[in-house]
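A.B. asks: Here is the input, now give the coordinates:
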Amino acid sequence: MEAQELHRGRLIDHLQLVVRDLAASRTFYSAVFDALNVPMGGTAEDYFWADELFVSTADSVAAQGHLTGRHHLAFQAQDRAMVDAFYKAALAHGGTDNGAPGERAYHPGYYAAFVLDPDGNNIEAVFHGDAQRSAASVKITF
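C.D. replies: This is a model prediction of the structure:
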């Protein structure tokens, strides 16, 4: 059996969302990222990106001309207050409520909020609680 180290918070390498209205999405995600203390990485006429999220128009070369449809995406928050700030920022900048901030039954300490972005993607901010956050890495045996 092989032991591998799993680093929490880096499971996903990157995501790309293809959206109908890039300006509306840029407004929405800029506000959400500000609430989560995530800097915008870069912008151009047909895309923007932050950390491992890339958002583009359908006619961007990277999108291959197709809308991606509805997706679920969860951002990590540092604490409950950051989840609350995410929710308020999202609703104030074009998001729609899809689950107010609160405890969820996924595991003890799971505190999250859900909104739909301007294209209907289900966007979540989650704080896993102090017990989960203190486990920066775990060993897994296969």
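
A.B. asks: Could you use CA atoms for every contact and neighbour count after this?
C.D. replies: Fine.

A.B. asks: If we go by neighbour counts, what in the helix or strand containing Ala89 is buried?
C.D. replies: Assessed by DSSP states H and E, Ala89 sits inside helix 80-92. Within helix 80-92, the residues scored as buried using 16 or more other CA atoms under 10 Å are 80, 82-91.

A.B. asks: helices or strands next to that helix in the packing?
C.D. replies: Here helix 80-92 touches helix 22-35, strand 111-116, strand 122-127, going by 3 or more CA pairs under 8 Å, 6 or more residues apart in numbering; DSSP states H and E.

A.B. asks: what comes into contact with the last one?
C.D. replies: In other words, strand 122-127. 70-80, 83, 86-87, 98, 109-117 (CA atoms under 8 Å, 6 or more residues apart in numbering).

A.B. asks: The structure of the following sequence is requested for comparison with the preceding one:
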Amino acid sequence: MSLGTMNHLGITLSDLKRNEEKFYAPVLGFLGYEKVEDMDEMTLWFSAAHGCSINLWQAKTKAKQPHDRYAPGFHHFAFNADSREEIDRLHALLKKIGATVLDAPAEYSYVPGYYAVFFADPDGLKYELAHIPPGAIG
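C.D. replies: I've put the predicted structure just below:
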């Protein structure tokens, strides 16, 4: 592995089994992750292609307030896409599973050709799938 690459991401959910079935299983499967561990309080999704895992945890307590991405803490997490078509395909999947689409696929002015879709899990955690054309940065 290379210095600075992501090893794993741990996400705590209000209802692990429900959120995984409704949202994370279809989305992570689309992104190339496979469930490799399934325990009562945690499931582990791994991508050999990415060398990274995503660990989903069952919350031990109920949240006192809804997630606020503008308070200190997690704002959003962005995954890479190889093409705009992959983003459009994920958008179709998100609509099919009834996920919250925050911003439909569009080109954004962050860098030339930046194309992304923004969406949220059942707990309101924000995610993005982004395509940045080769050579657009640097």
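
A.B. asks: After superposition, what is the TM-score?
C.D. replies: Overall, the chain-to-chain superposition scores 0.72 on the TM-score scale (TM-score structural alignment, normalised by the length of structure 2); 122 aligned residues with a CA RMSD of 2.7 Å.

A.B. asks: tell me the angle of the helix holding Ala89 of structure 1 relative to strand 122-127?
C.D. replies: For helix 80-92 of structure 1 against strand 122-127, the angle by axes from the mean of the first three to the mean of the last three CA atoms, to 10 degrees is 160 degrees.

A.B. asks: Tell me the residues of structure 2 aligned with helix 80-92 of structure 1.
C.D. replies: With TM-score structural alignment applied, helix 80-92 of structure 1 matches the range 84-96 in structure 2.

A.B. asks: Give me the mean deviation of that stretch from structure 1.
C.D. replies: Taken against structure 1, stretch 84-96 of structure 2 registers an average deviation of 1.9 Å after superposition, with mean CA distance after the TM-score superposition for structure 1.

A.B. asks: For burial, what's the neighbour tally of the counterpart of Ala105 of structure 1 in structure 2?
C.D. replies: Structural correspondence for Ala105 of structure 1 with respect to structure 2 (TM-score structural alignment): Ser109. When neighbours are defined as other CA atoms under 10 Å, Ser109 of structure 2 has 9 of them.

A.B. asks: residues touching Ser109 of structure 2, list them.
C.D. replies: By CA under 8 Å, 6+ apart, Ser109 of structure 2 has no neighbours at all.
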